[in-house]
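> Okay, sequence plus prediction incoming.
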Amino acid sequence: MNLDFILWTPSPEMFSLGAITVRWYGLLFASGFLIGQYILAHIFAKEGKPEEDINAVTMYMVIATVLGARLGHCFFYEPDYFLAHPIEIFKVWNGGLASHGATVGIITALYFYSRNRKGQSFLWILDRIVIVVALGGALIRMGNLMNSEIVGRPSNSPVAFVFGYGGKDVLEQHFGQVVEKVSIQKSGISQAHANAQGIELKPLTLSVQFKEGVSQAQAQEVVSQIPQVLAAYEASREDIEVESSPKVQFTQAGTATIANVEAYGVPRLPSQLFEAISTFLLFAFLYLMWNKKKGNTPEGSIFGLFVVILFSLRFIYEFYKENQVAFEDKMPLNMGQILSIPMVAIGLIVLYMAYTGKTKVKVQ
């Protein structure tokens, strides 16, 4: 029996207060700006820049990141839909942000910011901003992990995750009138087996607790529908599989019936976690580079390194991630990779200019 996998089932929601729900993604997204502002204040203080400019550049960043990331997703990944339903563009809470769009938005906003800031040229401010952008990117990818989204491809790797929250949520929502809650555990009974692609499915147990008063006959009727329900929803069909006639064990918890249903999970690479770790390391590298030189680096050098490293890694990671939209399945490279190529090229050009003296050198 092979149980060498991580079962990932945390809720995207931290807690609710009445009609207000606090989500991990929102908290981590906001934390990127708050922590980034603190780090930027430290950088500005060290280099003798006006403290009041920190709030200004932060405002530019917030607006540019959200607007650029949203428009990037809408027009890079789903242009037909959003052109036909333009009002949907404003519904950011429904999800859909693209890092390439955020990058374009930030660069554009900082160009306008730098025009009237003495001693803060366009490349100078880009060099400082990308340090905190890297940290924000790491926190956003952790938010993606908490949302169980932007997942990796199925894999037999020992570090694979089974993303179970989607299946749990689908069953609770679909059978909400009779089901109290659903939990998912690793199974010590079922045997792992491989699917047609050679991926070793992981044995799980779906514990379905019914509301008081639901008879075992009613519970059996619900259990018989579970395979079809899981297969019908995008949030669950690619992560949790239940055979048409699964093994089921009924137990009682007081007056409530519990059905323990045999299931299997599809292990996937936790691509969000890989990106979060590498982007955090990129943040540390860029900050140490700035700190060691105390700002005396060729203008554009930190920005150039950031763009080359970040989007080179993004290009590689895309080989191990599921495509975000269906049209990418027919492409030799997906949209994330196509958009990364010009970003890397821009970074290389800026680096060349910085280290051949074609950009202004900052000397305190």
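In hand now; what should we look at?
> okay, CA-based contacts and neighbour counts for the rest of this
Noted.
> Against residue 329, how distant is the closest residue to residue 216 other than its chain neighbours?
Using CA to CA, 6 or more residues apart in numbering and skipping residues adjacent in sequence, the residue nearest residue 216 is residue 257, 6.8 Å away. As defined by CA to CA, to the nearest Å, residue 257 lies at a distance of 43 Å from residue 329.
> Quick check on these two: which one has the bigger neighbour count.
More neighbours surround residue 257 than the other of residue 257 and residue 329, with 21 against 12 (other CA atoms under 10 Å).
> SS state for the more buried one?
Under the three-state scheme (DSSP: H, G, I helix; E, B strand; the rest coil), residue 257 adopts strand.
> looking at it, it is touching residue 217, isn't it?
No. Using CA atoms under 8 Å, residue 257 and residue 217 do not qualify as a contacting pair, with a distance of 10.3 Å.
> For this protein, which segments count as strands?
6-8, 13-17, 20-23, 161-163, 179-186, 193-194, 200-210, 240-241, 248-253, 256-265 (DSSP state E).
> helices or strands next to the second one in the packing?
To tie it back to what came earlier, the one meant is strand 13-17. Here strand 13-17 is seen to pack against strand 20-23 when contacts are counted using 3 or more CA pairs under 8 Å, 6 or more residues apart in numbering; DSSP states H and E.
> what's the burial count for residue 12?
Residue 12: 18 neighbours (other CA under 10 Å).
> next one: residue 327
12.
> again with the one 4 residues further on
As a burial measure, residue 331 scores 9 neighbours (other CA under 10 Å).
> contacting residues around the residue nearest to residue 12 when sequence neighbours are not counted?
Leaving aside its sequence neighbours, residue 12 sits nearest to residue 147 (CA to CA, 6+ apart; 4.9 Å). By CA atoms under 8 Å, 6 or more residues apart in numbering, residue 147 lies in contact with 11, 12, 24, 25.
> do residue 26 as well
Residue 26 touches residue 143, counting by CA under 8 Å, 6+ apart.
> and the comparison structure, right after this:
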Amino acid sequence: MFINWNPDLEAFKIGSFAFRWYSLCWLLGLLLAYLVVRQLFKDQKIKDELFEPLFLYCFLGILIGARLGHCIFYQPDYFLTSWKGVVEMFLPIHFDRYGDWQFSGYQGLASHGGTLGLIIALVLYVKHTGVGLWRVLDNIAIATGTTACFIRLGNLMNSEIIGRQTDVPWAFIFERVDMVPRHPGQLYEAIAYAVLFVIMIVLYKNRMAKYVGTGFYFGLCLTYIFTFRFFIEYTKEVQESFEEAMLFDMGQLLSVPFIVVGAWYMVKGFKKGQKL
């Protein structure tokens, strides 16, 4: 009754260059967010020239933040203890035991770090363009569910961030990992983030467009995502061995500050929007 899961890692090839599903999902997620935010900017009559740099800021902020977040929070003993580890932290390569290197892509990205990187990138974007910070944050928050959904679908295609063993009828057997039926935690998250995007659009279209710029959508996004992340961790295997002895794993501990900050901004933004 279980679902055997062992897809090819490569979506397609162009000559000798293979394009992985994970990379494709990342790009599709960013592209959809780009299109959504572009439409929101047009709807709010923000000049096109102020929008154009936004994608680059977001792409670099998410990628750098997610990569550093994984290396520093989950594998500091590897990435911060040798010059090879430091190089691998920043470049998409891997050194073998003989000292030779090969292209590996960025294997290891943390959503908490990606969120921090995105926020920092948006602050820099605001300073460069002069667009209101909360207007930018709220617009990005509305589109965030699309990118988050596709990133988790990429994790599913990679058979990574696997769930705990279970006997539910929809369990996945990740053949690349073992032959044990497990919770498809990546799929749970992908569905949750797709629902978040629908909620955001419904709110925006139903007389809540005026709340853009108050911080309400930014707060709702953080609260929803990281509350879900906290509880979904109970269905997932720990990513690093040191987490096994912890009451709450690293993903849960890193989620708490985002939940608190998000709830505060959501309430504050809602009260501000009520006065508009």
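Structure received. None of these values were measured; they are calculated from a predicted model.
> May I have the TM-score of the superposed chains?
Put the two chains on top of each other and the TM-score (TM-score structural alignment, normalised by the length of structure 2) is 0.90; 260 aligned residues with a CA RMSD of 1.7 Å.
> So what does residue 158 of structure 2 match up with in structure 1?
With TM-score structural alignment as the criterion, residue 158 of structure 2 lines up with residue 147 in structure 1.
> From residue 180 of structure 1, how far out is its match?
Distance from residue 147 of structure 1 to residue 180 of structure 1, by CA to CA: 22 Å.
> pretty sure residue 255 of structure 2 is touching residue 231, no?
No. The criterion here is CA under 8 Å, and residue 255 of structure 2 misses it with residue 231 at 9.9 Å.
> Looking at those two, which is more packed in?
Shown here are residue 255 of structure 2 and residue 231; by other CA under 10 Å, residue 255 has more neighbours (21 against 13).
> Leaving out chain neighbours, which residue sits closest to the aligned partner of that one in structure 1?
Correspondence of residue 255 of structure 2 to structure 1, assessed by TM-score structural alignment: residue 340. Spatial nearest neighbour of residue 340 of structure 1, excluding adjacent residues (CA to CA, 6+ apart): residue 311 at 5.3 Å.
> Could you check how far the equivalent of that neighbour over in structure 2 is from residue 220 of structure 2?
In structure 2, residue 311 of structure 1 lines up with residue 226, judged by TM-score structural alignment. From residue 226 of structure 2 across to residue 220 of structure 2, the span is 10 Å (CA to CA).
> And for residue 91 of structure 2?
34 Å.
> higher neighbour count, those two?
Legend: neighbour count by other CA under 10 Å for residue 91 of structure 2 and residue 220, higher for residue 220 (24 against 14).
> want to throw the contacts of residue 147 of structure 1 into a markdown table with distance to residue 288 of structure 1?
Listed next are the contacts of residue 147 of structure 1 as a markdown table, based on distance: CA to CA, whole Å:
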| residue | distance to residue 288 of structure 1 |
| --- | --- |
| 11 | 35 |
| 12 | 33 |
| 24 | 29 |
| 25 | 27 |
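> Most widely separated two among these?
11 and 25 (10.8 Å; CA to CA).
> of the two, who's got more company?
Higher neighbour count among residue 11 of structure 1 and residue 25: residue 25, with 21 against 16, using other CA under 10 Å.
> pretty sure the more buried one is touching residue 143, no?
Yes. Using CA under 8 Å, residue 25 of structure 1 is in contact with residue 143, at 4.1 Å.
> Next, the contact list for residue 357 of structure 1, please.
Taking CA under 8 Å, 6+ apart, one finds residue 298 in contact with residue 357 of structure 1.
> Could you measure from residue 193 of structure 2 over to residue 226 of structure 2?
11 Å.
> I should have written residue 209 of structure 2 there, sorry.
Residue 209 of structure 2 sits 24 Å away from residue 226 of structure 2, going by CA to CA.
> Pick out whichever of the two has more residues nearby.
A direct count of neighbours by other CA under 10 Å for residue 209 of structure 2 and residue 226 places residue 226 higher, at 23 against 17.
> OK, contacts around the spatially most central residue of structure 1?
The centroid of structure 1 falls nearest to residue 144 when counting by CA atoms, centre = their mean (2.6 Å). Residue 144 of structure 1 makes contact with 25, 150, 272, according to CA under 8 Å, 6+ apart.
> Serialize those residues to CSV and add fields for distance to residue 4 of structure 1.
Converted to CSV, the contacts of residue 144 of structure 1 look like this (distance: CA to CA, whole Å):
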residue, distance to residue 4 of structure 1
25, 27
150, 22
272, 19
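> Isn't residue 157 of structure 1 up against residue 269?
Yes. The pair residue 157 of structure 1 / residue 269 is scored as a contact, 7.4 Å apart, by CA under 8 Å.
> neighbour count winner among these two?
residue 269 (22 against 14).
> what residue of structure 2 takes the place of the more buried one?
Aligned partner of residue 269 of structure 1 by TM-score structural alignment: residue 183.
> Confirm for me that that match is in contact with residue 235.
Yes. The pair residue 183 of structure 2 and residue 235 qualifies as a contact (CA under 8 Å) at a distance of 6.3 Å.
> Quick check: neighbours shared by these two?
In contact with both residue 183 of structure 2 and residue 235: 163, 164, using CA under 8 Å, 6+ apart.
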